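A.B. asks: need coordinates for the below:
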Amino acid sequence: MAPRNSNDPFVVISTREEDFSRPHLPEGKDPLYGPWGEHGSAKFEDPVGFAVRKLREIHPKASIVLFTYGIDLLGFPKVQVEPISPPEVITNSVFIPLARRMGEDAGVLVNNVRFGAFKVTWQNLNFIYYTMLFLHGAFENVQNFVLFEGPEEVPRALVSAAGSYSASLHEEIYVFDSGFWQKDRKLWLEIQKANWKDVILKDEFKKGLQKDVFGFFDSEDMYHDLGIPWKRGIIMHGPPGNGKTISMKAIMKQADANNYAPLYVRSFRSWKGEEGAMVDVFDHARRMAPCVLILEDLDSLINNQNRSFFLNQLDGLDSNDGLLIIGTTNHLQNIDPALRSRPSRFDRKFPFNDPDPTERKLYCQYWQHKLASNDEIDFPDSLLDEIVDVTDKFSFAFLKEAFVSALVTLAGYDDPKKKPSFGEEIKTQITTLRKQLNSDAPSSDVCGDTSDNFPGAWTGSASRTPIMNNELPRIDARRFEQNTDRIWVAGSVDPMHGRFQRSPLMPGEMPAPAGAEDGMTRDGRDMRSRALQAAALGRSFLF
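C.D. replies: The predicted model follows:
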């Protein structure tokens, strides 16, 4: 710089240019990492086409198979997976809490992969797998690439095997809700508790229900020999609290064990509209046939606006071979006669009415047997007969409440001298429930006739309750192994709500519905259950 002269009118100042760029990072092993990041910021982008062209330059001898949704390659248990260059794997981490009773630290940290390259080994063959998340329009999408140095049939076989595994059920139940089919592990665990021995109904009625349900699946040849469609419809109806729920759970458990998938529909409400939802429901059921399609609260699902379309799905041009459709309702009289009475639709009806004296006695004997080992409970046959006599018009739910309330009340006494006998306490509870029943009893105009005046109706008696309880068991954190401290998930996370979003979106598909449960993907996949599956497999990578 020239020396400064104080007499000069201007002062010339020069500075040495500073380098404020980021320090040079060591290059990774993945040659696509840098170009991909550079191109993702370009003014014009075609991420999928660019990635394919670049991968062909990098791996000129490799066959490349692309796929988007519906295939969980990282969750496929028959492959071994490891990141090629861990420092270059881009992830978002989300903490998935478990039940608070498991402790303050009960939960799992899940890594959502935005860019990653993995070495995949399957049947002693080595593949390279890329998963990339990018913005396209208003939504984030995931594109997947499988590379193999050899014929294209080999990576296609891998993708096909992973797709078949992803599409099949693994101790799960398919549930349709909010416009999506989703696999529900918690519901599967819930129905495992059901047992036909706990269904307190007359033996003739119970056997008739079982025969109609499972005899259908054994009668395919008979239907075809007679030249009639192999499909059936059953309605389980009656006031709530009389055994529809436990019976349905027992049916679902046995059907699942016999490899007849139970498909459970909670609602036809969907971003596609109810008719679009019905198409999705029946298309999926036809693919899964033979199966049991369960429609909870049929009178609420079918209304004046969607009835015609639903009837078209039931007996229109499309084949429903192998479909057993079971509907439940508390108000049979509210269902349109075209649906409830016409043959080939719902031609069998099983009434679950308030138990008669014989069924009330069966239920009391059930409790008498359960309490037989309790020395503090005196439950003689004379008390059993007395309970049967004073519980006329009680539902099974009211009977259960009488027993449970009596036992809970007795357990709360600290002073044995003030503690009443079991007989005294259960009579007190029955009196209280009787007052409630009488005060809440609706008029006959509201209830309608619960007798069976419909073709194909069963002539026995039976029971009631809403179909599926949403209070399903929480995931037990103790099932996690210590070596599963990192779980990788390919997909996106809703930054506003912290919810997982299945990626990519299908063409025309809407984002996650508002109010979706935290820890669930947009299509309803339970991330807690999937984390447990990863732990059981001893791996740390999951979609």
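A.B. asks: from here on, contacts and neighbour counts on C-alpha atoms
C.D. replies: Fine.
A.B. asks: gap between the closest residue to residue 520 other than its chain neighbours and residue 490?
C.D. replies: Nearest non-adjacent residue to residue 520, counting by C-alpha to C-alpha, 6 or more residues apart in numbering: residue 526, 4.7 Å away. Plainly put, residue 526 is 14 Å away from residue 490 if you go by C-alpha to C-alpha, to the nearest Å.
A.B. asks: can you check residue 272 too?
C.D. replies: Taken as C-alpha to C-alpha, the span from residue 272 to residue 490 is 26 Å.
A.B. asks: neighbour count for these two, which is higher?
C.D. replies: residue 490 (31 against 17; other C-alpha atoms under 10 Å).
A.B. asks: test my guess that the more buried one contacts residue 131.
C.D. replies: Yes - at 7.3 Å, residue 490 counts as touching residue 131 under the criterion of C-alpha atoms under 8 Å.
A.B. asks: intersection of neighbour lists for those two?
C.D. replies: Counting by C-alpha atoms under 8 Å, 6 or more residues apart in numbering, the common neighbours of residue 490 and residue 131 are 113-114, 142.
A.B. asks: kindly reformat these as a markdown table containing distance to residue 205, secondary structure and neighbour count.
C.D. replies: As requested, these are exported to a markdown table (distance: C-alpha to C-alpha, whole Å; DSSP: H, G, I helix; E, B strand; the rest coil; neighbours: other C-alpha atoms under 10 Å):
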| residue | distance to residue 205 | secondary structure | neighbour count |
| --- | --- | --- | --- |
| 113 | 54 | strand | 26 |
| 114 | 56 | strand | 20 |
| 142 | 52 | strand | 24 |
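A.B. asks: from those residues, which is closest to residue 426?
C.D. replies: residue 113 (58.1 Å; C-alpha to C-alpha).
A.B. asks: so how far is residue 72 from the spatially most central residue of the chain?
C.D. replies: Computing the C-alpha centroid of the chain and ranking residues by C-alpha atoms, centre = their mean puts residue 184 first, at 2.4 Å. The spacing between residue 184 and residue 72, counted by C-alpha to C-alpha, is 16 Å.
A.B. asks: please provide the structure for the following sequence as well, for comparison with the first:
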Amino acid sequence: MAGMNATRHLEVLEDAFIKVSFQEDSGIGADDPFYDDWVNQSSARFSEPSVYAARTLRELHPGHSVVLFQDYETSILGFSGALIQPVSASNLITSLFFVPNPRHNGGPPGTLVDSVKYGAFRVAWNQYDFLLYILRYPQGLGINTQHYLVHDGPEEHSRALLMAAGGYKAQLHEEILIFNQGFWQKDHSLWVEVQKANWDDVILKDKFKHDLKKDVFGFFDSEDLYKQLAIPWKRGLIMYGPPGNGKTISMKTIMKDCDAKGFAPLYVKSFKSWMGEEGSMAAVFNKAREMAPCVVVLEDLDSLINDQNRSFFLNQLDGLEGNDGLLVIGSTNHFERLDPALSGRPSRFDRKYLFDDPDREERALYAKYWQQKLASNKSISFPDSLVDDVATWTPKFSFAYLKEAFVSTLVLLAGIEGDDKPSFADVLHGQIRSLREQLDKEPEQLDVPGAFTTSSATVAQPVPRFRRAQLAKPVSSRVSLQGRIFDSSDGMSMPGQMPSVRAMPRMG
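C.D. replies: This is a model prediction of the structure:
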């Protein structure tokens, strides 16, 4: 008897709560029956709004399935496989923020982005219709965003939609994953920059180029061989040598080719983050294992690895959790700074490539490239003898210094007016002398046992420095699609039978 009384007491309290919390239809927000209820509840004192919203949606849509989900790994508003419209633009509550565009791009100064605080959307996908609710509210010390899918059918349809959206978000769409400040971020601008790289733009001795490409792409083609030999299918490779001699352009070309072949490049900018360097290393290798087979790019390896994090990094590299399919490529200008445990153990970085300053033959090849580039300019005299002179004047020059000599010469000539301009050869010789004075004496390169050595990693065209991701995040694909999401025009065709606004039930 006591149990029955308690049950009846709870029913009375629930009925009372509903009557207190729900206002009669006042005509405001009539397009969206849930709007008034949520706004009223959001102004009240409550401890678990997600449960309240789930119960209310079930009461508003009897016979429908209601699925609660978090959108971190699905980004359903950015899912290109679904057509999405607001139920009512007047009931949509968003907060705008401004994302500036690069000035050199021209066009508008930036983009206004909508951050949804309350939204109800009609979703059409795979011949099914859904209602998507997005609710944001304070919880604890932070802000929680809860998503709901309401569907006139079994819950499995909603789960299938979320699986499809999550699978789409997990893929790379002309993007490269960058790890920085403890987070993975998809970067389209880096992908675009990498597409400019080409093996034809880097002059390497034939054997050196062949060995480098074989070590990279032969690794991905050799999974069965590794398994037959009962050895872990992983490899490490280090590119080292003085700056400005082609490590970066070679790295970019490898990233481009790996991406084209389906082996995702993962670029690590820094291990420093809110979770500590060891936490970042674990996050990087966990993602790499998830994406394998893939290539992990560690530029400036000597800066990423230090005395404090080295032991943990080596444990991750050794792959106690399994590193099958991982190709780790590191680069450094200072090989001597790497700990022998990192650089000397074959099972970690078993291939080493020295990108040294160019010798005389390669300096002449680079000068000949500029000779061909400037051949159509009738105001510049660039005879074959000047090619030989450049090669003679520039010992110990890196290709970056050679490029600077030509670029600065052209800039100076462009700024000189009148008929008494000095000759191209005289200005070039003066710039080379100036650069010679600025050139710091580099320490001798270490003789690394087992390293593939070359003095030719010549960039055959001026290539900008490998630009790492900026701290300001670019507008994501989800943001770029919001023009589609918030377009509530009636002329859009919707697959399936989208629920009519007027037919949507309302609490009475």
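A.B. asks: and the TM-score between them?
C.D. replies: Remark: TM-score between the superposed chains equals 0.86 [TM-score structural alignment, normalised by the length of the second structure]; 457 aligned residues with a C-alpha RMSD of 2.1 Å.
A.B. asks: quick one on the thing from earlier: of the shared contacts of residue 490 and residue 131 of the first structure, which is the nearest to residue 53 of the first structure?
C.D. replies: Minimum distance to residue 53 of the first structure across these is 17.4 Å, recorded for residue 142 (C-alpha to C-alpha).
A.B. asks: quick check: closest non-adjacent residue to residue 227 of the second structure.
C.D. replies: residue 233 (7.3 Å).
A.B. asks: the one you found pairs with which position in the first structure?
C.D. replies: In the first structure, residue 233 of the second structure lines up with residue 230, judged by TM-score structural alignment.
A.B. asks: contacts only, for that match.
C.D. replies: Per C-alpha under 8 Å, 6+ apart, neighbours of residue 230 of the first structure: 220, 223-224, 320-323.
A.B. asks: which one of those has the most neighbours?
C.D. replies: So for the contacts of residue 230 of the first structure (other C-alpha under 10 Å), the most neighbours sit at residue 323, 25 neighbours.
A.B. asks: how about it, what's its match in the second structure?
C.D. replies: By TM-score structural alignment, residue 323 of the first structure lines up with residue 326.
A.B. asks: how about its match, nearest residue that isn't a chain neighbour?
C.D. replies: Closest to residue 326 of the second structure by C-alpha to C-alpha, 6+ apart is residue 234, at 5.1 Å.
A.B. asks: could you tell me how many residues sit around that neighbour?
C.D. replies: 23.
A.B. asks: residues contacting it?
C.D. replies: By C-alpha under 8 Å, 6+ apart, residue 234 of the second structure lies in contact with 219, 323-327.
A.B. asks: same thing with residue 330 of the second structure?
C.D. replies: 236-239, 297-301.
A.B. asks: how about a cut-off of 7 Å?
C.D. replies: 237-239, 297-299, 301 (C-alpha atoms under 7 Å, 6 or more residues apart in numbering).
A.B. asks: SS state for it?
C.D. replies: Assigned state for residue 330 of the second structure: strand (three-state reduction, DSSP: H, G, I helix; E, B strand; the rest coil).
A.B. asks: assign the alignment partner in the first structure of residue 159 of the second structure to helix, strand or coil.
C.D. replies: Correspondence of residue 159 of the second structure to the first structure, assessed by TM-score structural alignment: residue 156. Assigned by three-state DSSP, the conformation of residue 156 of the first structure is helix.
A.B. asks: quick one: the residue nearest to the centre of the first structure from residue 169 of the first structure, how far?
C.D. replies: 10 Å.
A.B. asks: ok, how many other residues are close to residue 170 of the second structure?
C.D. replies: 12.
A.B. asks: cool, residue 367 of the second structure as well?
C.D. replies: 24.
A.B. asks: would you mind measuring from the residue nearest to the centre of the first structure to residue 264 of the first structure?
C.D. replies: 10 Å.
A.B. asks: anything in contact with each of those two?
C.D. replies: 174-175.
A.B. asks: quick one: map residue 177 of the first structure onto the second structure.
C.D. replies: Mapped onto the second structure by TM-score structural alignment, residue 177 of the first structure lines up with residue 180.
A.B. asks: once you drop chain neighbours, what's closest to residue 148 of the second structure?
C.D. replies: In space, and not counting its chain neighbours, residue 148 of the second structure is closest to residue 68: 4.6 Å by C-alpha to C-alpha, 6+ apart.
A.B. asks: tell me the residue in the first structure aligned with that neighbour.
C.D. replies: By TM-score structural alignment, residue 68 of the second structure lines up with residue 66.
A.B. asks: pretty sure that match is touching residue 144, no?
C.D. replies: Yes - Residue 66 of the first structure lies in contact with residue 144 (C-alpha atoms under 7 Å); the separation is 5.7 Å.
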